[in-house]
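Chemist: What follows is a protein structure lacking sequence information:
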């Protein structure tokens, strides 16, 4: 592994990003959109006021004789700087003033084009402290990412990318680009920032592995999902991936627009029962009809297993069994198998977001 520095300003980096030389698609990275407007604004203020800013780490490699820089740390800082320079947001109303050479500049509420030329030049020419890494193995990159983020409040779900491994993390990212996740599910802004879409995908995979091979779990909490990611690293077969891909293609067909029922706690239930629908040749349109019907009626068993502690296994399976029972009655199908073996204890007590 070789480490060097990169003496390039923000404007140059932005050009590299535009032409594909600087990329942000490393699978272990957090998704974009993690920062709120105040956090973005304070970054711009830090650049202008000369406050210290953490360094950026780039992975350097060759691709068809072109030099590529893949960001493994600093994605939010760089992308939010680029987006400000592209007039995509105005600074928060609480952004402090900036003093330069005895002159005070008010920048709160202003977009890049509304700043003075002097301030624009400072931002465009700003040089992040950039470390470049070459000839690193995937394992070394994962370890670097984990160590860099050890003091940072990465959620367990965000940590799951490095735990499951780069190759599998890249595959899950592709699954999350399907319409079911991008158009249909209803997450809060906070849940999106914490990558709730990845969380519900991993919960679904865990539950399907329990159903097909009796994978043992105590809950579908973040802690248990992280254990599951360690379990599937290097062993989630191509055949199992096809099953997941086909399921979420099916669900994307069933839910082509926003569905209010698809809140975070309901998504894994709908996905697992969707696997039953797929196995029983129920069309996507018919399955959507069932979910709409289920959402508009009161299933007392399902409701009893919602609320506090709903990630526990007993409550998770209570909801699954209740929905499966209604599904069987709705389509006149019997002998449905929706869960696998039972755990001996259920001591996980995390509450669902």
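Modeler: The structure has been received and is ready for your questions. Predicted model, so just to flag it, every value in this text is computed and none were measured. Numbers count the residues shown, from 1 in each chain.
Chemist: hey, let's count contacts and neighbours off CA atoms from now on
Modeler: OK.
Chemist: hey, where'd the strands end up in the stretch 151-300 of the chain?
Modeler: Per DSSP state E, counting those that start in this stretch, the stretch 151-300 of the chain carries no strands over any range.
Chemist: before we move on, what about the stretch 1-150 of the chain?
Modeler: Under DSSP E, counting those that start in this stretch, the stretch 1-150 of the chain gives strands at 2-5, 22-23, 56-63, 66-73, 98-100, 103-105, 130-134.
Chemist: What I need now is these written out in JSON lines, including distance to residue 117 for each item.
Modeler: Formatted as JSON lines, those follow (distance: least, Cα to Cα, whole Å):
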{"stretch": "strand 2-5", "distance to residue 117": "29"}
{"stretch": "strand 22-23", "distance to residue 117": "26"}
{"stretch": "strand 56-63", "distance to residue 117": "26"}
{"stretch": "strand 66-73", "distance to residue 117": "29"}
{"stretch": "strand 98-100", "distance to residue 117": "13"}
{"stretch": "strand 103-105", "distance to residue 117": "12"}
{"stretch": "strand 130-134", "distance to residue 117": "25"}
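Chemist: before we go on, here's another structure to hold up against the first:
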């Protein structure tokens, strides 16, 4: 592994970002848009005080820097300089060369030229890594976050088998998840765990038992599901199923704990050449009658990830898939 340290002005970095020289879709990073208004604004404010900020770290591939540490900083900077948001109204004025300037509530283009120049000239450190293995990236990620509270999903990404991690990352980026999860759950990377759980359900059909969604059991699965264990046809079927759902459903108001079962059951409907539209109708009927479905709801409360509750929900949706008639030729 090797790396180089570069210093870029905010203006230069923003130009490079707009030209696609940096990419924010690295599997070890959360989606962009995680920060609230004040968090975004305080980053910009730091350029003006000036306060030091953490460097951006990226893995270089074919001339493109895939950011694995600093996605929120990079996208916030780019979005502000392209007028995508206003600074929080709670920010105090800044003083530059003895002159006080108001910045609260302003987009970049609305700032005084002196303030714009101060931001543009701020320098950020960028570490560019080359010839690094998956282990190197994961170990840096782990050490950089040592001592910081990470979500179970973030920790899971760091221990996941690399080939399976790439599959999870790509599938979880499917647009249909915006119809299946709330914005807050998407920010928390819920689609990634959902994809993992879909694989666990489908693999449990092959004389294996992955029907416990307890944290430790998911962790064990993602570390061991690699190499020849991965069924490429199953991967393709999941992607095709998500495509079909995306074409047929609008935003669904559905309990998040049921989403993996719905997707896995839909995969069975698709691969068994059954009527997909009929199954989508069953999903809507489930939503419409959920409040009175006491038997099902009993498996969605406390201990929702334990084996008994997961198996009960999965059997329910497998039953609906089995009842779905064959597609007419």
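Modeler: Okay, I see it. Just so it is clear, the model here is predicted, and its values are computed rather than measured.
Chemist: quick one: TM-score?
Modeler: The TM-score (TM-score structural alignment, normalised by the length of structure 2) is 0.88; 323 aligned residues with a Cα RMSD of 2.3 Å.
Chemist: Now do the residue lying farthest from the centre of structure 1 against residue 95 of structure 1, distance only.
Modeler: Distance from the C-alpha centroid of structure 1 peaks at residue 102, with 44.0 Å (Cα atoms, centre = their mean). Distance, residue 102 of structure 1 to residue 95 of structure 1, using Cα to Cα, to the nearest Å: 19 Å.
Chemist: same question, residue 146 of structure 1
Modeler: On the measure of Cα to Cα, residue 146 of structure 1 and residue 95 of structure 1 end up 31 Å apart.
Chemist: okay, the two: which has more neighbours?
Modeler: residue 95 (21 against 18; other Cα atoms under 10 Å).
Chemist: which residue lines up with the more buried one in structure 2?
Modeler: When structure 2 is aligned by TM-score structural alignment, residue 95 of structure 1 is paired with residue 91.
Chemist: That match contacts residue 101, correct?
Modeler: No: when contacts are counted by Cα atoms under 8 Å, residue 91 of structure 2 is not listed as touching residue 101 (11.3 Å).
Chemist: Report the contact partners of the equivalent of residue 222 of structure 2 over in structure 1.
Modeler: Under the alignment defined by TM-score structural alignment, residue 222 of structure 2 corresponds to residue 229 in structure 1. Residues in contact with residue 229 of structure 1 (Cα atoms under 8 Å, 6 or more residues apart in numbering) are 160, 163-164.
Chemist: Of those residues, which ones are shared with structure 2?
Modeler: Among the contacts of residue 229 of structure 1, the contacts conserved in structure 2 (both residues aligned by TM-score structural alignment, their matches' Cα atoms under 8 Å) are 160, 163-164.
Chemist: So which residues of the stretch 101-250 of structure 2 form helices?
Modeler: 113-121, 134-144, 152-159, 162-172, 177-180, 183-187, 190-203, 215-224, 232-248 (DSSP state H, counting those that start in this stretch).
Chemist: ranking those by burial, who's on top?
Modeler: helix 190-203 (a mean of 22; mean count of other Cα atoms under 10 Å).
Chemist: what about that helix, how far off from structure 1?
Modeler: Taking mean Cα distance after the TM-score superposition for structure 1, the mean distance separating helix 190-203 of structure 2 from the aligned residues in structure 1 is 1.3 Å.
Chemist: got the angle between that helix and helix 162-172?
Modeler: Here helix 190-203 of structure 2 points in a direction 110 degrees away from that of helix 162-172 (axes from the mean of the first three to the mean of the last three Cα atoms, to 10 degrees).
Chemist: List of residues touching helix 190-203 of structure 2?
Modeler: 153, 168-169, 171-173, 177, 181, 185, 209-211, 213, 218, 221-222, 259-261, 263-264, 314.
Chemist: The same query, at a cut-off of 6 Å, please.
Modeler: Contact with helix 190-203 of structure 2 is made by 172, 210, 260, 264, as judged by Cα atoms under 6 Å, 6 or more residues apart in numbering.
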